[in-house]
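Engineer: Quick one: sequence plus predicted model below, questions after.
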Amino acid sequence: MSDMLGKYELRRVLGKGAMGTVYEGYDPVIDRTVAIKTVRLVGADSEDAQALEELERFRREAKAAGRLQHPNIVGVFDYGETDDIAYIVMEYVDGTTLKQVLDNGERYGVDEVVRLMDALLAGLQFSHDRGVVHRDIKPANVMLTAAGAIKIADFGIARIESSSFTQAGTILGTPAYMSPEQFMGQRVDARTDIYSTGVMLYQILTGDKPFDGGLTAIMHKVLNSEPLPPSALSVAVTPALDHVVLTAMAKQPEKRYASASAFAAALRNALHAEPSTGADQDRSGRGKSGPDDDDGTLVVQSARVPTSPLPATAPGPGAWRAATPRKNLPLAGIAVGGLLVVAALGGGGYFLFGSGHGDQPAMTSAAQAGPAEGAPAPAMPPAPQQAQAPGAQASAAPDPLRIAAAVGTLPCSFLTTGRDGEQVSLSGYIGAGAPRVALDTAMAKLPGSAAQIRNTVRTVDGPYCPIFDALRPYHGVTSGGSGLAMVLSGGDRPLHDGDPISIAVKLPAFPAHLWTVYFSNDGSAVRIYPTSSDGAHAFAANATKTLGDGTQGGARMQVGAPFGTDLAVSLASSTPFPAGRIPAEGNVASMTAAMTELLSKAVGSGGQVAMELHPVLTRPKGQ
């Protein structure tokens, strides 16, 4: 094909439906393969109600997914309309759907199921935190990349918080995966996605859906019947996994997990609590679910549904925290997440790095819930203490070694303990949701008063757990720091679209070589030192290198979309980093692999290493 749609080349047809076509496309401006989804454009006065509904859903998909930039969500890059069609330009995913895998009879081991679900739930938590409820989670809307990553697709019937387009009284979804409140036409919130994900987990573990049949039969079972425990159908499923699945599928929303991250944490705990044994087999005596045609999305307006004692669901998640969709790139530079990198040569500009958005699948994920992005952790409430006899002394505050033993190996953490006189401190970073809860729980169990521990650990919202976990083994939790530090010019405050990003890196207390990478909240990454114009060299002990300030050499940096919490990471080594091992751009997976390889080689050769992380909060103008 050689047709053009706006600036995009249409290369081949990927699929066709009653309302539109999906193409493989190409963006020649930034040399990227994309997927382009189209629907027929109809006027507001059209009498074709189905076409109008499809078009509205299509626009809603662009609006919902366009604000969600996450490694486990199919990215939306652009939206446009011609005289005849509307189109969405999306991330091109080289892979298949989970439905195709299940229809082919393929089965996963329990460990792999937990890994896939962890990634899926990370994407859902990110979506829910931004006020978007998917409402149609099912295997057909879960993409599996060639590298094994999970990506959620098709936000066509998503409900956006504060949107009035679809409210109570409308039934939308795919019957086999719909929650009781969806069948009843009640208002839905994030717990509807929890239910649908529980149904999908049931199917992945057993090969069967918990409820099957026609629409009426499924609705009756969902509202009135309990499914068989998954362990009744597969010996690979433990009672602990039964509990997780059936909790997610509870008929009353308040009895389900309160968030996707809580669901993920429970699933991980179930895996570690009771490892499965024996070969996976079907106990039901029934054949496994094969390909079927009942996975189409149902849309019923103003439906009359049976009454039920189920209460209406609570309002949806809190205020939307924007993740602005990508816009056209300015000729002066390349936007990478919250970072715009521009070459500083006589005031002119040229492309310094290629785009890192969506070209490579992100293979890892993080829990995405909890406090506001990058916000300092609130002070720990004192742990409950038993009454003491008069004159008794309170337990002494734990020393740094005891704190390190309690929290130093928590997943998705990068922590440091220390002591300043009588004051014990804990600092660093922890992933949102389950990791934060695990930290708070561990701290509450320590002896003494929490007031005796200066806890400044920051919760970081973003796909950074793999980075924390990869760097932690090379980081001395009780080392007190090596002197490597990063400071944002102007202080630790949110930066807005167009603001300069200047990072002063103070080198450690030994002569060192430096490598600094900027990770964006969409999972992409670029190396900001060394660059082609600001080459690598050894720094003296305690030297300072300023990055992002064009007047001091190297690349000038400024904030650009998408916005959120980005992360700058600096590594220092007394031995040089091999130039060929330091990619100029990549994603969380590729850069994390490169960092661990370099650190391993440096430590293996007897060198000293140091590392420092610094979140960078970026916002649109006016927010």
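Structural biologist: Nice, thanks for sending it over. Note that the coordinates shown come from a computational prediction; the quantities given were computed from them, not determined experimentally.
Engineer: use CA for all of it now, contacts and neighbours both
Structural biologist: OK.
Engineer: Can you tell me the element the closest residue to G476 other than its chain neighbours falls in?
Structural biologist: Counting by Cα to Cα, 6 or more residues apart in numbering, T416 is the residue found nearest to G476 once chain neighbours are left out, at 7.4 Å. Secondary structure from DSSP states H and E places T416 in strand 413-420.
Engineer: so what does that strand touch, helix or strand wise?
Structural biologist: Applying 3 or more Cα pairs under 8 Å, 6 or more residues apart in numbering; DSSP states H and E, we find strand 413-420 packed against helix 400-407, strand 423-431, helix 465-471.
Engineer: what's the angle between that strand and helix 400-407?
Structural biologist: 160 degrees (axes from the mean of the first three to the mean of the last three Cα atoms, to 10 degrees).
Engineer: Report the buried residues of strand 413-420.
Structural biologist: Using 16 or more other Cα atoms under 10 Å as the test for burial, strand 413-420 gives 413-418.
Engineer: for the protein, longest helix please?
Structural biologist: The single longest helix within the chain, with elements called by DSSP state H, is helix 110-129.
Engineer: one more structure, for comparison:
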Amino acid sequence: MNDASAPTFAPTTWRHRFAATVLAAIGIAAIAVWPVHATTASDVAKSDAPADGETAPAAALPTPVEPPSPAVPDLSALRTALAEFQCAELEVAVGKDQRVAISGLTAGDTDPDSLALLAQDYVTGQRAAVEIERASPALCEPLTLIGALRTSNAGLAAPVSIRLEGGAGTVFNGGQDLVFDVAAPDFPAHLQVDYFTADGDVIHLLPNPLEVSGRVDAGSVRRLGERGAGGRFWSIGPPYGHELIVVIASPTPLFAAPRPEAEPASSYLPALKQALDAAPPATVATARFLKTRAP
């Protein structure tokens, strides 16, 4: 039995040996190949590393892309449109957030929503922020009366102007002196300076009993209300609120005889209209609101 079984298992033993030999050869080949790839990767890594004592180069950072600056809207057409509101003193500007803002004061029936809608017609795709204060409707009448003269004045190279101490938006407190300058237009003129109060009166600041002539040279500046200058001076008093200064510059005096220093606006305005109807064509005017309050 031993001799008979030996040949039976011999081929099987050979196959196992052959398989073992083949597997061993494959394993050696795999071991031989693997270090080659590992070495190649190591060499690449070593080639990128800095040598001893050298500084590694800084990685290149992407250049930041700055967002484009928003375009500043052109407000010239809107300003022209706002100037058509005769009973208002309106300003328009662009804020830091690039939003259009309309501010000022009105004695008429101008409403903020209408102004915001108007702005949309001139500034595409933007609704303006509107913040306006309201003055007495009685102040609308003198502004309407001089509306055409204000338009003519705005077209002059050197228009007549009112310069309040502290600039636009200054608030005058009770007891404070009213002091301001009037810049004459570019022709010798006679100034009529009127102060319309919140309660319906008008005070004629120039001419006045101490300064019977309102004549000024072309381009000159005349200060009114300064104490010690030899002329009239005025202090702010009640009633408080929004009031109005009107300056009319004409080549000849508007009135042949002096007006009372103070009178009801309702008596003065018809006389002023009559005087303006007869005034020379070069006559121009300007106006400025101011706000007064209790001390």
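Structural biologist: Looks like it arrived, so ask away. These figures come from a predicted structure and were not determined experimentally.
Engineer: Next, the TM-score between them, please.
Structural biologist: The TM-score (TM-score structural alignment, normalised by the length of structure 2) is 0.60; 216 aligned residues with a Cα RMSD of 3.7 Å.
Engineer: so the longest helix of structure 1 matches what in structure 2?
Structural biologist: Mapping helix 110-129 of structure 1 onto structure 2 (TM-score structural alignment) gives no aligned residues.
Engineer: re the thing from before, list the contacts for the residue nearest to G476 of structure 1?
Structural biologist: When contacts are counted by Cα atoms under 8 Å, 6 or more residues apart in numbering, T416 of structure 1 touches 404, 426-428, 476-481.
Engineer: now with 10 Å?
Structural biologist: By Cα atoms under 10 Å, 6 or more residues apart in numbering, T416 of structure 1 lies in contact with 400, 403-404, 407-408, 425-429, 457, 475-481.
Engineer: what does A29 of structure 2 give?
Structural biologist: Contacts of A29 of structure 2 by Cα under 10 Å, 6+ apart are L23.
Engineer: Quick one: end-to-end distance for stretch 271-285 of structure 2.
Structural biologist: Counting by Cα to Cα, to the nearest Å, you get 16 Å between the two ends of stretch 271-285 of structure 2.
Engineer: and if you look at stretch 134-153 of structure 2?
Structural biologist: Stretch 134-153 of structure 2: ends 25 Å apart by Cα to Cα.
Engineer: Could you do stretch 109-127 of structure 2 as well?
Structural biologist: Using Cα to Cα, the two ends of stretch 109-127 of structure 2 sit 20 Å apart.
Engineer: now swap in stretch 246-258 of structure 2 and tell me
Structural biologist: Across stretch 246-258 of structure 2, the terminal residues are separated by 17 Å (Cα to Cα).
Engineer: residues of that stretch that come out buried?
Structural biologist: Buried-residue list, stretch 246-258 of structure 2, by 16+ other Cα under 10 Å: 246-254.
Engineer: Show me where structure 1 has its helices.
Structural biologist: Under DSSP H, structure 1 gives helices at 49-66, 98-103, 110-129, 180-183, 190-206, 215-224, 239-248, 260-273, 400-407, 434-444, 465-471, 588-604.
Engineer: can you put the ones you listed in JSON lines and add distance to T145 of structure 1?
Structural biologist: Listed next are these as JSON lines, based on distance: least, Cα to Cα, whole Å:
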{"stretch": "helix 49-66", "distance to T145 of structure 1": "18"}
{"stretch": "helix 98-103", "distance to T145 of structure 1": "10"}
{"stretch": "helix 110-129", "distance to T145 of structure 1": "12"}
{"stretch": "helix 180-183", "distance to T145 of structure 1": "30"}
{"stretch": "helix 190-206", "distance to T145 of structure 1": "17"}
{"stretch": "helix 215-224", "distance to T145 of structure 1": "31"}
{"stretch": "helix 239-248", "distance to T145 of structure 1": "25"}
{"stretch": "helix 260-273", "distance to T145 of structure 1": "21"}
{"stretch": "helix 400-407", "distance to T145 of structure 1": "34"}
{"stretch": "helix 434-444", "distance to T145 of structure 1": "26"}
{"stretch": "helix 465-471", "distance to T145 of structure 1": "18"}
{"stretch": "helix 588-604", "distance to T145 of structure 1": "14"}
